[in-house]
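Turn this into a structure:
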Amino acid sequence: MAHLSDSSFPDTPLPDVIPRLGALFEAAGFELSLVGGPVRDLFLGRVSPDLDFTTNARPDDIIKVVRGWCDTYWEIGREFGTIGMRKDGFQIEITTYRADAYDPDSRKPAVAFGERLEDDLFRRDFTMNAMALRLPQMELVDPFGGVRDLHAGQVRTPGAPSTSFSDDPLRMMRAARFASQLNVALAPEVFEAMKDMAERITIISAERVRDELVKLINGKAPADGIDLLVESGLADYVLPEVSALKLEIDEHHRHKDVYQHSLTVLRQACDQETGADGPVPGPDFVLRFAALMHDVGKPATRRFESTGSVSFLHHDVVGAKLAAKRMKALRFDNDTIKAVARLVELHMRFYGYGDAGWSDSAVRRYVNDAGPLLERLHRLTRSDVTTRNRRKAERLAFAYDDLEQRIAKLAEQEELASIRPDLDGSQIMALLGIGPGPVVGRAYRFLLEERMENGPADPQEAEAKLRTWWQDQPESSQAAAED
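Down below sits the predicted model:
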C-alpha cells in the first residue's frame, strides 16, 4: 500500500496499483491522475474497487502503455477516449482529457479531447467529483473547492449550475442521488437551477434516466433522493405517478398523506432486506420500487363517501397497471416490470386476514399467486404498516406472523412453492382418451383448482374427480356419440 504525501489528504492507504500505473505513464512521457469518485471516496475513508484515471495520452497511447502490464483490457469506450482494463482485482478506466461540446438540443455531447487536467475537471458534474490526485507525485488538484464542499456537506457544481445542467440534464437526477447517498444537502443555487430547468430532463434518453433511477433507488437513502426529485419538479417528468401522490389533504383529514406514507414504506422496505445469504439480499430494486409505487393507483381511485370516509377501491389493480406503464416507458426489462407490477397488485391481499382468518385454500392461493415473489411480498406487506396506532400495528404484525407460520406449516406438508395438479397433462390425456388441445388445459385448471381448495389427493381420488368433471363437458358427449 502507498500513502498520500499531500497534507490536504487524510492518511488513507492506497492500493499499490495506483502509483505503479502513474509511474508507467510518467516513464512513457504522459500525465496521469486518479480522478472523480475514487478521490472523493478517499475523504470518506474508503477505497473503491473501481478506479478512474484521466490522462493527456490518446487511446492508442494508453493501450501501448498498459499492454503487457494489465491482466486484460478492452476498447468498448474507445470513441469516448476510454480504455478499460483489469489489474490485481481492480476495474480500471483510463480516459483522455475531455473538453466536450454540447448541443443544447442534443442528448449526447460531441466528444472532444482536451489538453489540460484543469479543463477536464471543469467539465465534471460536481466539485466533490472534480478533484484529482496527480500521479505519481500524489499531488491533490482541487481547483473548485471539492474538499471544502465535502466538509460543508453540500453538492455544488464547478461552474454555474445552469450551465452544467444544460450540458447534461441527467446531472440534476445525479445531484439528488449524491445528496441522498452521502447525506449532504444541495447548495441553494443547485436546487434552484434544478427547479428552473426540470423540463430539460425530457431530452435525456429513457435508458439513461432508468439507469440513474436504479442507482438512486438502490442507494443508501432512496426516499430522500425521491423527495428531492419531487420537490424540484424532476419527478413530474420522470415519475409523475409519484408526484401525483401528493394528494390535497381535505380539511377534515379523512385520509393520510399518501406521498409521505409511500416514502415511509420505501424506507421500511429497505430495512426489511436481508444480508447476502438471506432470501431478499439488499439492495433489492424490485422490492424498493414496488414499495415506492404501491399506492400510485390511489389518486385515480379516490372517492369521498357519503359517510365521510374516503375510499381507494381497486387502487392495487390500477396501481399495478400504472407502475408497468411507467416502467415500460423507462425501458425496463419485462421480468422486472412484471415483478414490480405483481407486487403492487398483491400488496393489499393480506388485509382482512387478521379479522376473518383464511382457509387453507386461501393460504395456498396467496402463496401460488405470489410465486417466486413471496419473500418480497412478505416484506412489502410488513413495510406497508405505517400507522401510529400502536395497537393496530401490533395486531397487523401478529396477524402476519400467524400467516407466515401457516405458510411454513403447509409448505412442510404440501410443497407449496411448486403446487401442481395431482395429475399431469399426459395422465389427463391417457385417462380421458383425448389428444393435445384446449380441453387438456381446462382439465388441468380444474385439477389445479381442486388442489388449491382441498389440498393434495391420492391418484385414485384425483382420477375420480377428473372423470366426474369430464361427464359434464360437451366434448365428452361428442366423443361418446362418435363411438
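
From here on, just use CA atoms for contacts and neighbour counts.
Will do.

Could I get the full set of helices for the stretch 351-483 of the chain?
Applying DSSP state H, counting those that start in this stretch to the stretch 351-483 of the chain gives helices spanning 353-356, 360-370, 374-383, 390-414, 425-432, 438-454, 459-471, 474-482.

out of these, nearest to residue 77?
For the helices of the stretch 351-483 of the chain, distance to residue 77 was read as Cα to Cα. The smallest value, 36.9 Å, belongs to helix 374-383.

Now do stretch 105-119: distance from first to last residue.
End-to-end span of stretch 105-119 (Cα to Cα, to the nearest Å): 23 Å.

I should have written stretch 264-280 there, sorry.
Using Cα to Cα, the end-to-end distance of stretch 264-280 comes out at 19 Å.

now stretch 42-53
First-to-last distance for stretch 42-53 - Cα to Cα - comes to 14 Å.

ditto for stretch 179-188
13 Å.

That one: how far from the chain's middle?
Here stretch 179-188 is found 20 Å from its chain centre; the criterion is Cα atoms, centre = their mean, to the nearest Å.

what's that stretch in contact with?
Here stretch 179-188 makes contact (Cα atoms under 8 Å, 6 or more residues apart in numbering) with 153-156, 175-176, 178, 216, 219-222, 224-225.

looking at the helices of the stretch 351-483 of the chain, which is closest to residue 195?
helix 374-383 (31.1 Å).

one step back: most tightly surrounded among the helices of the stretch 351-483 of the chain?
helix 374-383 (a mean of 21; mean count of other Cα atoms under 10 Å).

Kindly calculate the angle that it makes with helix 360-370.
110 degrees (axes from the mean of the first three to the mean of the last three Cα atoms, to 10 degrees).

So which elements touch helix 374-383?
helix 258-272, helix 285-293, helix 334-346 (3 or more Cα pairs under 8 Å, 6 or more residues apart in numbering; DSSP states H and E).

how about 7 Å then?
Judged by 3 or more Cα pairs under 7 Å, 6 or more residues apart in numbering; DSSP states H and E, the packing partners of helix 374-383 are helix 258-272, helix 285-293.

With distance to residue 45 and mean neighbour count added, can I get those in CSV?
Shown next, in CSV, are the helices and strands packed on helix 374-383 (distance: least, Cα to Cα, whole Å; neighbours: other Cα atoms under 10 Å):
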stretch, distance to residue 45, mean neighbour count
helix 258-272, 24, 21
helix 285-293, 27, 25
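
Out of the ones you listed, flag the one nearest residue 131.
helix 285-293 (30.8 Å).

and for comparison, fold this next one:
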Amino acid sequence: MTQLIDVDRIDPVVRELGDRFRAAGHEISLVGGPVRDLFLGRSSPDLDFTTDARPDDIVAVIASWADAWWEIGRAFGTIGMRRRGLTLEVTTYRAEAYDPDSRKPVVAFGSSLTEDLSRRDFTVNAMALRLPTFDLVDPFGGIRDLRERRLRTPGSPESSFADDPLRMMRAARFASQLMLTVDDDVMAAMRAMADRIDIVSAERVREELVRLIRGRDPRAGIDLLVSTGLADRILPEVSALRLETDEHHRHKDVYEHSLTVLEQAIELESGPDGPVPGPDFVLRFAALMHDVGKPATRRFEAGGAVSFRHHDVVGAKLTERRMRALRFDNDTIKAVVHLVELHMRFYGYGEAGWTDSAVRRYVTDAGDSLERLHRLTRSDVTTRNRRKAERLAFAYDDLEQRIADLADQEELAAIRPDLNGTDIMRILGIPPGPVVGRAYQYLLGLRMDRGPLAVDEAERLLRAWWDEQPR
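Here you go, the predicted structure:
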C-alpha cells in the first residue's frame, strides 16, 4: 500500500535513521500523526518513531549521528534528537495506562509494533511505516477511517480513554482540526467518562483547547465538548450559554449566537501579513467567551423584554477566572479579557454619535487590541434583520473612517498628555506622589476632549486645575 503516499516527500533523514536501527538489529517505524498527515497531504514539523530498542539502545544508535540529543522523556521510553534541522523523537514500544487517582501515566514497555499501535488514541493515529522500507502497517483500519472521515479508537473507546482521559479532548480537537466525524460509540464513552477529565492537568487540557480553537472548524469541536458534558468540566461558562428558551422566544439562543460570532470572527482574520493573521487564538476565544456574562445578568423586564446589563464586565471576570484555572499565561489572559470587556463599547455609536473625544478614548482603551476589537465587534452582529445588520455595519464603517481620519491628524495609538510627569512637578513645584498622577489624568482627559494643546495652554489649564485643588 505504499503507493498511497509519495515516499519522496519524506525527508532523507528518516531513511537514514531506519538504516541505522536496522544495522543495529532493531525495528523502527515512523508512527502516529506524521503518518496520518502524509496521507492527508499535510506536513508535520516533528517526527515520531517507535522501536523495540530500549532507551539505552536508542542512545547507542543515535549518539554519534544526531546533531544534538536529549533524554528528558527517558522515563517514558523517549529519546529526542535534532538532525539537519528536524526534530525527531524515538520511543520504545509501550503500553500506557492511567491510575484512576493519578494525573501521571504508568508506563510499561511493550514487545511489538502491533501492541504499541493498539494502545494509541485513534485508528487514524494507529498507523506506522516500517523503516527503512516504508511498508505500511495499519491493523485497525486507519486509512479506511481517513477516507470516510471517521474518528474511531483501535479498541474500545472506554479502554482508550481510561488509558489517557485527555484523549476525549483530543477527539474534539480532531473534529475541529481534521474535520472528522466522531463515531457514536466514541461519543457515548465521552459522555459516560467526562468526569475522568478532572484527573488530567490543567496545562494538558489547555494545550488541547488551544489547538481545537485554532482548528479549521472549532464550532464542531466546541459542540462536541458541550454535547458530551466535557465542557461542563473544563468550560462550564460555555455550557451555561445554553439558556432555557422561554415560550415567547423573547431572546436569541446565546450559545448558537456565540458559535456564529466565532465563525464570523474567523472569516475576518487576515492573511499572514495582515493585522490579525489567522488562526488567531485570542480573537477566536474572545468571540466564544464574549457573552459568558449573560446567564448571570439575565433579567426579564416589564413588557416582556430581556436585559443583560453589564454582562460585558461580568463576562470579563468569568473569562479571566476560567483562563487562570486553565493556566494560561498572563499576556494571553489579558488580551482575551480586554476584548470581552470592550465588546459592547461600540453599541450606541450609530444612534447617539460620538465626539472626537469619545473616538480617541475608544482607540486608546483598545490599545494593541484595536484591530481584533474591530473584528470582534463586526462579528457580533448575527441578527436576521437585514436592515438592522446593514445599519450596524454602516455605523462601524463610519467609526473606522473617523478613526482613520483622526489618526491622520494625530498619533492616536500613543496619545499622551501635552505635559509629562516631570513637567507637572516642575510647574506645580511638587515632589513625586499621588498628586502627580491625578494631575496627569486631568491632562490626559483634556487631551482626549480637545486634542493636542500648545504647551503654554496646557500649562495654563494645569495651573487653573491646581488652584482649585484642596490643600
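
so which of the helices and strands packed on helix 374-383 of the first structure gets nearest residue 66 of the first structure?
helix 285-293 (36.6 Å).

what stretch of the first structure lies opposite stretch 225-242 of the second structure in the alignment?
The alignment of stretch 225-242 of the second structure onto the first structure (TM-score structural alignment) spans residues 229-246.

Go through the matching stretch and flag the buried ones.
229-230, 232-239, 241-245 (16 or more other Cα atoms under 10 Å).

List the contacts of residue 296 of the first structure.
By Cα atoms under 7 Å, 6 or more residues apart in numbering, the residues touching residue 296 of the first structure are 241, 242, 245, 319.

Out of these, name the ones that lie in helices.
Among the contacts of residue 296 of the first structure, the residues falling in helices (DSSP state H) are 241, 242, 319.

before we move on, the earlier item: which ones among the contacts of stretch 179-188 of the first structure map onto strands?
If you go by DSSP state E, the contacts of stretch 179-188 of the first structure have 154, 155 in strands.

Closest one to residue 363 of the first structure out of the contacts of stretch 179-188 of the first structure, please.
Distance to residue 363 of the first structure, by Cα to Cα, is smallest for residue 222 among the contacts of stretch 179-188 of the first structure, at 32.8 Å.

Skipping its backbone neighbours, what lies nearest that closest one in space?
Of all residues not flanking residue 222 of the first structure in the chain, residue 216 sits nearest, at 5.7 Å (Cα to Cα, 6 or more residues apart in numbering).

distance of the one you found from residue 302 of the first structure?
29 Å.

who's more crowded, those two?
Each of residue 216 of the first structure and residue 302 has its neighbours counted (other Cα atoms under 10 Å); residue 216 has more, 25 against 15.

Which residue in the second structure aligns with that one?
Under the alignment (TM-score structural alignment), residue 216 of the first structure maps onto residue 212.

ok, its match touching residue 218?
Yes: here residue 212 of the second structure reaches residue 218: they are 5.8 Å apart, a contact under Cα atoms under 7 Å.

Check the alignment and tell me where residue 335 of the first structure lands in the second structure.
In the second structure, residue 335 of the first structure lands on residue 331 (TM-score structural alignment).

just to revisit the earlier point, can you tell me which residues contact the residue nearest to residue 222 of the first structure?
Per Cα under 7 Å, 6+ apart, neighbours of residue 216 of the first structure: 177, 222, 225.

just curious, which of those residues is nearest to residue 40 of the first structure?
Using Cα to Cα, the contacts of residue 216 of the first structure come closest to residue 40 of the first structure at residue 177, 15.1 Å.

which residue packs closest to the aligned partner of the closest one in the second structure, ignoring adjacent ones?
Aligned counterpart of residue 177 of the first structure in the second structure: residue 173 (TM-score structural alignment). Distance criterion Cα to Cα, 6+ apart; nearest residue to residue 173 of the second structure, sequence neighbours excluded, is residue 212 at 4.3 Å.

can you tell me how far the residue mapped onto residue 414 of the first structure from the second structure sits from residue 360 of the second structure?
When the second structure is aligned by TM-score structural alignment, residue 414 of the first structure is paired with residue 410. Separation of residue 410 of the second structure from residue 360 of the second structure (Cα to Cα) stands at 10 Å.

Which residue in the first structure occupies the aligned position of residue 361 of the second structure?
Alignment note (TM-score structural alignment): residue 361 of the second structure maps to residue 365 of the first structure.

can you check residue 284 of the second structure too?
Match for residue 284 of the second structure (TM-score structural alignment): residue 288.

Next, the contact list for its match, please.
Contacts of residue 288 of the first structure by Cα under 7 Å, 6+ apart are 217, 266, 269, 270.

can you tell me which of those residues lies nearest to residue 199 of the first structure?
For the contacts of residue 288 of the first structure, the nearest to residue 199 of the first structure is residue 217 (21.2 Å; Cα to Cα).

Which residue is the nearest non-sequential neighbour of the aligned residue in the second structure for residue 50 of the first structure?
Aligned against the second structure by TM-score structural alignment, residue 50 of the first structure finds its counterpart in residue 46. Spatial nearest neighbour of residue 46 of the second structure, chain neighbours left out: residue 87 (5.3 Å); criterion: Cα to Cα, 6+ apart.

Aligned to the one you found, what sits in the first structure?
Match for residue 87 of the second structure (TM-score structural alignment): residue 91.

With residue 431 of the second structure instead?
Matched by TM-score structural alignment, residue 431 of the second structure corresponds to residue 435 in the first structure.

now do residue 440 of the second structure
Using TM-score structural alignment, the partner of residue 440 of the second structure in the first structure is residue 444.

Provide a list of residues in contact with its match.
Neighbours of residue 444 of the first structure in contact, by Cα under 7 Å, 6+ apart: 421, 425.

can you pull out the helices in the stretch 1-150 of the second structure?
In the stretch 1-150 of the second structure, the helices defined using DSSP H, counting those that start in this stretch lie at 12-23, 33-40, 55-62, 113-118, 142-148.

matching residues in the first structure for the shortest one?
Mapping helix 113-118 of the second structure onto the first structure (TM-score structural alignment) gives residues 117-122.

circling back to that earlier point, wait, which of the helices of the stretch 1-150 of the second structure is closest to residue 336 of the second structure?
helix 33-40 (30.3 Å).

which residues are contacting the closest one?
5, 43, 44, 47, 48, 124, 125, 127, 128.

for stretch 350-362 of the first structure, same thing?
Outside stretch 350-362 of the first structure, the residues that touch it by Cα under 7 Å, 6+ apart are 396, 399, 452, 453, 454.
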